[in-house]
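> Fold the stuff below for me.
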Amino acid sequence: MSLVFATDSNNTVYCGTHLGLFKTTDNGNNWFQSNSFQDTAISSILIDAANNIFVGTGYYDNGNGVYYSSDGGNNWIHLGLEGKVVLSLAFDSNRTLYAGTKQDGLFKTANMGQTWIQHQSGIEGVEVFRLKINSQGHILVGSENEGVYSSTDGGETFTQIGLPISHIQNIDFSPDKNFIFASTPSGVQRYNRTTEIWENKGLSEVEAVSVSPSGELYAATFTDGIYRSSNNGDSWEFISNDVIERYNFKAITDSILIDAAYPNLRISTNAGSSWNTTSIRSSPFRSAILYEKNTETIFIHGFLNQSKIFYTSNYGQSFSEILAPTSISSKNGLAINSLNDLFYSSTQGDNQFYGIYHLNYPYQNWIKLYSGITYSIKIDYDNIIYASVNNGVISSEDNGNNWEIIFNENASRAFAQDLNIDDNILFIATNSYGLYELQIPTNIMEENNLLLSYQLYQNYPNPFNPFTKIKFSVPKSEIVQIKVYDILGKEIKTILKEFKQAGNYEVELDASNLPSGIYFYRMISGDYSETKKMILLR
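This next block holds a predicted model:
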């Protein structure tokens, strides 16, 4: 914690530390500790015109409210708020004493602690780290992580003003993309992209937010359980709190939920009505969850004897596993491209293991693409990789062979916890400076087209049943055909025959009417042709 200081009219200086309260009467040459607060954190000191001293106790925990001394700190009277961590104190012009707490909002007393009135409308879960009241009675609350709030009605209600939220764990979008939801220590923050206004929607210590396909908003807190909202966070329904701690959460479908909790990861197949506990162990450094919609495959970073990545295509009925390249990654440290290749970012560990790793489908050998601490990774529809590293956000257009810095604002003091993409905008959620938007230049697409060559990619998934996707690239505008043949070379299906502009494309094969077996697919475009093998396995 930071040191806090206050000086009375006799030039006696009081200092609050995590070990108690100290004072000096000779400009710091000698310090004397108060016997009343040994090993008790003092987070705030307020001295009035009569040299009465008020202190707030606690910091992370072990708070015991507010104390008062009228004799220079020799004797103390407890004014209440027992068990509360009090981070800030202030008087208004009527000598009403206000106390800002760690998680319980703002309290005020007009009778020296005989009765306290609690106010937290608009600041639910906010750490009231700093507190100022002007001569008109307007209250300003400064939070260490969530910006500045204002009240003009004596604390009855607060509105966030000026500075945006700062510490964000992850973000997600409403289905219509009008709202952005952010998980923060002081709750779920909602940003309206039309009005450009942030709102605190309640809860506290939120580790992850996730929106289901139908728009159900889930908020997973560290120790207080999982909550669900059907109205974009305006009200919450409690779902579950059967674990000690949780580190990450994802709504895969409207019914499939993944809870990276301690000690073991859990899966619900009925929207949280019941949970199945797996043998996969979760931790703050092994809790990444990734869902690949095309193959309906869930990837989870966990621990079972060793650090591994587990994946399932049957919503957790069975798992396959891959040995992870390092033991530690972030909750946003997994990504997958359109070829079903897996990417992993290493956050902590030995220096030689920091970085970004790539695993070609069908998942055999990891290749290191980048050296350095990496906090999060994201891949867009054109297979451009974005990653948060120590010196900002980097990107690669050639599968990690070359990297360039595309964002480095406040990079020396903050890093991006999460990256997300919507409509050519890269959203960068940082651990100290809030949420940034970065417009992805449209000329990236144009440049990519200039570098295109004829390319037919391996289908994914492979083996498949009965649907699979085939991606291909053409460098110029012309007729493109993709045909399917059986093992004897007999043409059995044409899945594409149309004019295409230069670019990257993807088609889907429906093999519902075909028997199991080995098949071949062939791309023909101008003088170019290429054939690849695929397996239909029922």
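
> make it CA atoms for all contacts and neighbour counts henceforth
Fine.

> tell me the centre residue of this structure?
Among the residues of the chain, the one closest to the centroid is residue 170, at 1.8 Å (C-alpha atoms, centre = their mean).

> Wait, it touches residue 429, no?
Yes: the pair residue 170 / residue 429 is scored as a contact, 6.7 Å apart, by C-alpha atoms under 8 Å.

> what's the overlap in contacts for those two?
Each of 417, 418, 419 lies in contact with both residue 170 and residue 429 under the rule C-alpha atoms under 8 Å, 6 or more residues apart in numbering.

> Leaving out chain neighbours, which residue sits closest to the first one?
Of all residues not flanking residue 417 in the chain, residue 430 sits nearest, at 5.3 Å (C-alpha to C-alpha, 6 or more residues apart in numbering).

> Could you check how far that neighbour is from residue 528?
Counting by C-alpha to C-alpha, to the nearest Å, the gap from residue 430 to residue 528 is 46 Å.

> To compare with the earlier structure, here is another sequence to fold:
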Amino acid sequence: MKLFLSLFLFTTISFTQSSEWIRIQTPVTANLKYIYAVDSLNIWVAGDSGYILYSSDLGENWSIQHFNSEFEITDIFFLDKDNGWAIENGTLDSINVTNFILSTTDGGLNWNSIRFRPDNVNLYSICFRNYQTGFIGGDNSVFVITTNSGTDWIEIPRDTATFSHFPVRKIRFLNDSTGFAVGGFYDRGGVIWHSIDGGFNWMTDSAYADPFFDMVFVDSVSVVAMASDIERSFPSAVFKTTNLGNSWFHQEIPYYGVSTGIDKRTSTEIWGTFKKEFIVSTDAGENWFTVVTPDSIEVYDIAFTDSLHGFAVAQNGIFLRYIPKVISVNDDELKEINSFFVYQNYPNPFNSSTRIKIQFLDESLLNIFIYNSLGEKVHTVFSGISNSGVSEYFFSAENLPSGIYFYTVEAIEVKNRLNSNFFTGKMILLK
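This is a model prediction of the structure:
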């Protein structure tokens, strides 16, 4: 036993762990299909039964802000942590398809509702460039703009009638002048539009045999969009521009399915939802591979607020949180990550209890969680405010079986919440 243990410890002196997604059950069981994260501490998710949920602690706890069992939310967008909008779609009197535009100025504590006309259209996307100027896209040629915060909506001119009747499924702006929109019909084709005047006029950039559902701004001049065949008869295709839409190139990739959400983790790493998988590129969209979701659950949308914080929404009210790759772990070695220091837990291996020591340079919102080897959270060591200086946190594993565990340390500076740090360490429990 002693020989085995010494060899095991030697092989774990330095290691890296692939990134993981942690599964969290929200208070609802409806499918959650849309997510918007202003930052890692202000996250909204929405979907079936008109649910809108909010979390301020990385998805650990949720409040239900909106519910309507007869409707569904088909998009949600926030300009900042207070001002947001959503589309509520359903059927009134079992006859007319009806849409309501929801808006909030207090982070979703209260939602105002205005009925959108005409009826019998499906709205898919809402986006605001500033507090007054917003956009809605849908089917039946709906592509409209407001310049008075949603009181009035007028049709947006497009450069050609050929694609003017195509559904608009996602609208997003890179800056005040440059915006992109994507859409299309199932089995009839997809299209990418582009605006250079703040969304008042739109040009057709590119078209394809299958529809587009989302896009991502990779950097200040590059956009990536994915076309998908819902029947899985043809492979998906990736479209990319590196000059703000002046030209596009595309390639088919050997994956069959529908990607409904896409976002970037870094300027080179892109993640998309792909039914029961994520589709990933680590070279800005040139090559792709797939990653199976936890328990092969079906995911619908994804959002990264920075390289350390990623979130996804899935079927049955499931929320996924991204856990970055583990930084190399060495026994008794000090880990330095930007503005704080994390020591290896001691003792390690341990029997029943161990300590984690952290040094902070600034007052921080701190979360320390313990996960088992399956990625399931089994214990919260600490969640709260930690003062600057050195602090030590005690972890008792009396009720846990022997095995390999991971402790995650996340520190978000109170005075600057954009400055966040993440660390994952490995510990061994021997009983």
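
> what does the residue nearest to residue 417 of structure 1 align to in structure 2?
Matched to structure 2 by TM-score structural alignment, residue 430 of structure 1 sits across from residue 314.

> Check the burial of that match by counting its neighbours.
Residue 314 of structure 2 sits with 26 neighbouring residues when counted by other C-alpha atoms under 10 Å.

> Can you tell me how far it is from residue 297 of structure 2?
Separation of residue 314 of structure 2 from residue 297 of structure 2 (C-alpha to C-alpha): 7 Å.

> ditto for residue 378 of structure 2
21 Å.

> who has more neighbours, the two?
Counted by other C-alpha under 10 Å, residue 378 of structure 2 and residue 297 do not tie: residue 297 has more neighbours, with 17 against 13.

> Verify the stated contact: the more buried one with residue 313.
No: if you go by C-alpha under 8 Å, residue 297 of structure 2 and residue 313 don't touch, sitting 10.0 Å apart.

> what's the overlap in contacts for those two?
Here residue 297 of structure 2 and residue 313 have no joint contacts, going by C-alpha under 8 Å, 6+ apart.

> so how many other residues sit close to the residue nearest to residue 77 of structure 1 when sequence neighbours are not counted?
In this structure, residue 77 of structure 1 finds its nearest non-sequential neighbour in residue 68, 5.1 Å apart by C-alpha to C-alpha, 6+ apart. Using other C-alpha under 10 Å, residue 68 of structure 1 has 22 neighbouring residues.

> Quick check: which element contains residue 68 of structure 1?
For residue 68 of structure 1, the host element (DSSP states H and E) is strand 66-69.

> following that strand, which helix or strand comes up?
Note on strand 66-69 of structure 1: by DSSP H and E, the next helix or strand toward the C-terminus is strand 77-80.

> mind checking how far that next one is from the chain centre?
With C-alpha atoms, centre = their mean, to the nearest Å as the basis, strand 77-80 of structure 1 stands 39 Å off its chain's centre.

> quick one: buried residues of it?
Counting neighbours by 16 or more other C-alpha atoms under 10 Å, one finds that the buried residues in strand 77-80 of structure 1 are 78, 79, 80.

> give the contact list for the closest residue to the first one other than its chain neighbours.
What that stands for is residue 78 of structure 1. Nearest in space to residue 78 of structure 1, with sequence neighbours left out and distances taken as C-alpha to C-alpha, 6+ apart, is residue 67 at 4.5 Å. Residues near residue 67 of structure 1 by C-alpha under 8 Å, 6+ apart: 54, 55, 56, 76, 77, 78, 79, 80.

> Any chance of JSON lines for those residues, columns distance to residue 23 of structure 1?
JSON lines is the format used below for these (distance: C-alpha to C-alpha, whole Å):
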{"residue": "54", "distance to residue 23 of structure 1": "14"}
{"residue": "55", "distance to residue 23 of structure 1": "13"}
{"residue": "56", "distance to residue 23 of structure 1": "16"}
{"residue": "76", "distance to residue 23 of structure 1": "15"}
{"residue": "77", "distance to residue 23 of structure 1": "18"}
{"residue": "78", "distance to residue 23 of structure 1": "20"}
{"residue": "79", "distance to residue 23 of structure 1": "21"}
{"residue": "80", "distance to residue 23 of structure 1": "23"}
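
> Many thanks, have a good one.
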